[in-house]
Every structure is written in C-alpha cells, then in structure tokens.
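**Q** My questions are about this predicted structure, shown below with the sequence.
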Amino acid sequence: MSQIRDKLEELMLESEAYLKGHFLLTSGKHSGHYMQCAMMLRFPDNADFAGRSIAESLKGKSIDFVASPAIGGLIIGHEVAKALGVPFIFCERENGKMSLRRFPVPVGERFVVVEDVITTGGSAAEVGRCLSEAGCEWVDTACIVDRSGGKHCFDKDPLSLWKVSFPVYDPDECPLCSDGSKPYKPGSR
C-alpha cells in the first residue's frame, strides 16, 4: 500500500492538488498544507489510477453499486464503480439535506460510499444514511485521502489510499504568521 500512497502523493504534487505553503482554510484556520483532489482528478489517467486502487482495496466485498456525494465524490466514485464493474449513483443536497434525486433507489442492494477527501466524514455519512434509510445495505466507506486524523464520524476508519493529518492553527497562534508570511485561500468555497 505504501507504493500506492507514494504514487498518489507524486500525482497530487505534480497536478498541484497538494500544495505546501501558508493557507487560509474554509474553517478560518491556517495550515502549511492544502489538498484539492479535483486538481489531480482532472487528469483521466490519475482518476483511473485512484479508482482502480480503491477498487482493489474493496476486493472480496460484495458490492452492487457505488454512491458518492456531489460534487467532490463524483469523479472518483465513477472511477471506482467502473473498476468494480457496478453502477454508480450520487446524492446531492436538496434543501440542505443529501437526497437521491436522479436515480431509482436500488432497494436491498449493497453499496460503498466513495469520497475524494474525508475530513469529518459528514457528507459521506449523509449519503450512507440516506441510502440505508431507503432500504440499501451500506457495506463500507472509501476515499482517496483520509485527513481526519481519526476524528471522523464513522464507527470504523474509512478505507483510504492516503491517511494524513496536517497541523492547523488558529490565526492568532499560527507560527507561519509569526514568521511574517500571509495566508493564501485557494479553496473551492
């Protein structure tokens, strides 16, 4: 697995999906590291590599379909489904709540939730609950990067290609600010 992690880190750096510097995060905190998997996934060969790698980690589990939260999980969810040879569906927010709007509910079928990055796991958990409550069986959760540091909302750790936990700082206690640098906000929100 460390070969996969090393290759993934290389792809993330090459595609500028993983940045080092001084960043203002959506949470308002500062960090010396930033990840935006969409930057890596924009290259089809990279998406294929990550999708096949996640699918390999799910080997031996009986999975009927893959589900992801829109928007972050769309590309990687589709790639994992392709590698597993099963259908792909996604949930999206409607009135602030994840719902399955575009697809029929595959009642009684087994699924895995696939996300790009898990920080708290909130969106992935909402997808899992939405489909479970509709009569599907939630088998597992998987992601490209688990950056939760174990502080996710799942009963067990999600399967991931790369587990990483970067230090984050309150702005008034940020050592990067103390060194005189100014934070940059790259983000998607």
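**A** Received, thanks.

**Q** Could you use CA atoms for every contact and neighbour count after this?
**A** OK.

**Q** for the protein, what spans make up the helices?
**A** Listed in chain order, the helices found in the chain under DSSP state H are 2-14, 37-41, 44-57, 74-84, 122-133, 175-178.

**Q** And here is the other one:
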Amino acid sequence: MSAMSAETHDDVIALMPARRGHFLLESGHHGELWLDLELLCLAPDPVRRLAARLAARLAPYAIEAVCGPLVEGAFVAMMVASELGVPFAYSERFPNPERGGLFAVDYRVPRALRAEVRGRRVAIVNDVINAGSAVRGTLTDLEACAARPVAIGALLVLGSSASRIAADRSIALETLASLPNNIWTPGECPMCGRGLPLASGLGPDPIGEP
C-alpha cells in the first residue's frame, strides 16, 4: 500500500461526519463509530478530487474495470473509473437472512454487466471500508463472474478488516486515509455488556435491547 499524505488524510476526514455511540453495522458487528456517508453526495467536487488521487494510486495495477458497491461506494467507483478511462460496474445489496450470523448479505453485479467484467483486471472501490461486508460480497461475486480482482481501493479504511481481506485474497489495498476503529461480534460487545441500547445509525432511536 502506498504511503498516505497528511493533507489528503485530512481532506478525507473532513468529508466524513462521524457519530459515536452503539451501532449495528451491516455486517452484523457492533461498533462505536458511525459515518453519515450519504452526506458525501452533497460535495461532488471534493469527492471527485479525492477519487482522482485514489485513481492515481490504483493506476500501477493495470486496472481494466472498476466495480463499486451501491450506494456511495459506486459513486466513488464511477469517478475512479472515469479518471482511469476504464469501464465501470456496480454491485447491488441483497439481504440473505437464511445465512444468519455475520455477513448475512450478498452483493451481486447486475446480469447485464457481468459479461463486461469477465476476464478483466478489476479494482473494487468503496467510499469507506469498516467490517468489509460490501467489499467481501462484491469480491465473491466478481470471482463468480470470472473477473480478475487485483486491487481494493477506498477513500477511508477503518480498523484492520480491509487489510485482512486483501491479504486473504492476495490482492493490493490502496486507501487515502485510515483510522483505528473497534468492532465486535454481538456476543463480545462491551457496550452490550453495559446495557447500552443499540441503534442502526440511521436515526436517533434504539432498534432493540442488546
């Protein structure tokens, strides 16, 4: 992974409004940090500049297509694809409650786009990677499409999950900023142990007792 500049790191963090609390993440983990990523859409120009910097980091991997998970990750991925001059694809989220436990969601590339990524060297680009459910799901489906994932890119990486995903798949990881962050399984969550109510992050109300 390339070295990160302090200026770029600060530019990324400035676009990511954060809240502290006890949150249920998409992966099923519990976390203490929630980023209101929908607000990225309000500032396309600074996001585009950051996407150009991320594209420059991904360029050495001879990327032939970029794929991003909906919603905000796909917006960033499209900007990166435009900078690299390569095709863009996206993956859609599908809950899979039958799987149960952690990562009970799938991400699938639409049928019309699957042939367009087949055989190509693909970068998976997201806005932020935390537990990594969107990137994991997108990677798995790209492999099912017979694409060749070669790199993961993100504006911001929280914690160590992204590094583990990249290492497990033997692919590169490039990010503009990183922050330490804690996530826990429900059974290990210290905030549940203290009886703090659990929220989805999408609103102020608890979604259930821990």
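**A** Structure received. Note that the coordinates shown come from a computational prediction; the quantities given were computed from them, not determined experimentally.

**Q** re earlier: just send the helices of the first structure back as CSV, with distance to residue 66 of the first structure too.
**A** Compiled in CSV, these are given as follows (distance: least, Cα to Cα, whole Å):
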stretch, distance to residue 66 of the first structure
helix 2-14, 21
helix 37-41, 18
helix 44-57, 10
helix 74-84, 6
helix 122-133, 11
helix 175-178, 40
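
**Q** Save those helices as JSON lines, and put in distance to residue 94 of the first structure and mean neighbour count too.
**A** As requested, those are arranged in JSON lines below (distance: least, Cα to Cα, whole Å; neighbours: other Cα atoms under 10 Å):
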{"stretch": "helix 2-14", "distance to residue 94 of the first structure": "31", "mean neighbour count": "15"}
{"stretch": "helix 37-41", "distance to residue 94 of the first structure": "23", "mean neighbour count": "21"}
{"stretch": "helix 44-57", "distance to residue 94 of the first structure": "27", "mean neighbour count": "19"}
{"stretch": "helix 74-84", "distance to residue 94 of the first structure": "17", "mean neighbour count": "23"}
{"stretch": "helix 122-133", "distance to residue 94 of the first structure": "12", "mean neighbour count": "21"}
{"stretch": "helix 175-178", "distance to residue 94 of the first structure": "39", "mean neighbour count": "15"}
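
**Q** of all those helices, which lies closest to residue 98 of the first structure?
**A** Of all the helices of the first structure, the one in closest proximity to residue 98 of the first structure, counting by Cα to Cα, is helix 122-133 (6.1 Å).

**Q** quick check: the closest one aligns to which part of the second structure?
**A** Mapping helix 122-133 of the first structure onto the second structure (TM-score structural alignment) gives residues 133-144.

**Q** got a list of contacts for that stretch?
**A** For stretch 133-144 of the second structure, the external contacting residues (Cα atoms under 8 Å, 6 or more residues apart in numbering) are 26-27, 68-69, 91, 93, 103, 105-109, 117, 124, 126, 129, 148-149, 165.

**Q** what do you get for stretch 9-23 of the first structure?
**A** 30-40, 46, 176, 181-186.

**Q** between the top strand by length along the second structure and helix 44-58, how many degrees?
**A** The longest strand of the second structure (DSSP state E) is strand 148-158. Angle between the axes of strand 148-158 of the second structure and helix 44-58 is 130 degrees (criterion: axes from the mean of the first three to the mean of the last three Cα atoms, to 10 degrees).

**Q** Strand 148-158 of the second structure vs the first structure, average offset?
**A** Once fitted to the first structure, strand 148-158 of the second structure is off its aligned match by 0.8 Å on average (mean Cα distance after the TM-score superposition for the first structure).

**Q** Against which helices or strands is that strand packed?
**A** On a contact count with 3 or more Cα pairs under 8 Å, 6 or more residues apart in numbering; DSSP states H and E, strand 148-158 of the second structure meets helix 44-58, strand 121-129, helix 133-144, strand 172-179.

**Q** quick one, that strand and helix 133-144 angle?
**A** Using the same axes, to 10 degrees: strand 148-158 of the second structure against helix 133-144 is 180 degrees.

**Q** orientation of strand 148-158 of the second structure relative to helix 6-14 in degrees?
**A** Computed by the same axes, to 10 degrees, the angle separating strand 148-158 of the second structure from helix 6-14 equals 80 degrees.

**Q** what's next to strand 148-158 of the second structure, contact-wise?
**A** Here strand 148-158 of the second structure has contacts from 12, 50-51, 54, 58, 61, 63, 118-130, 139, 142-143, 166, 171-181, using Cα under 8 Å, 6+ apart.
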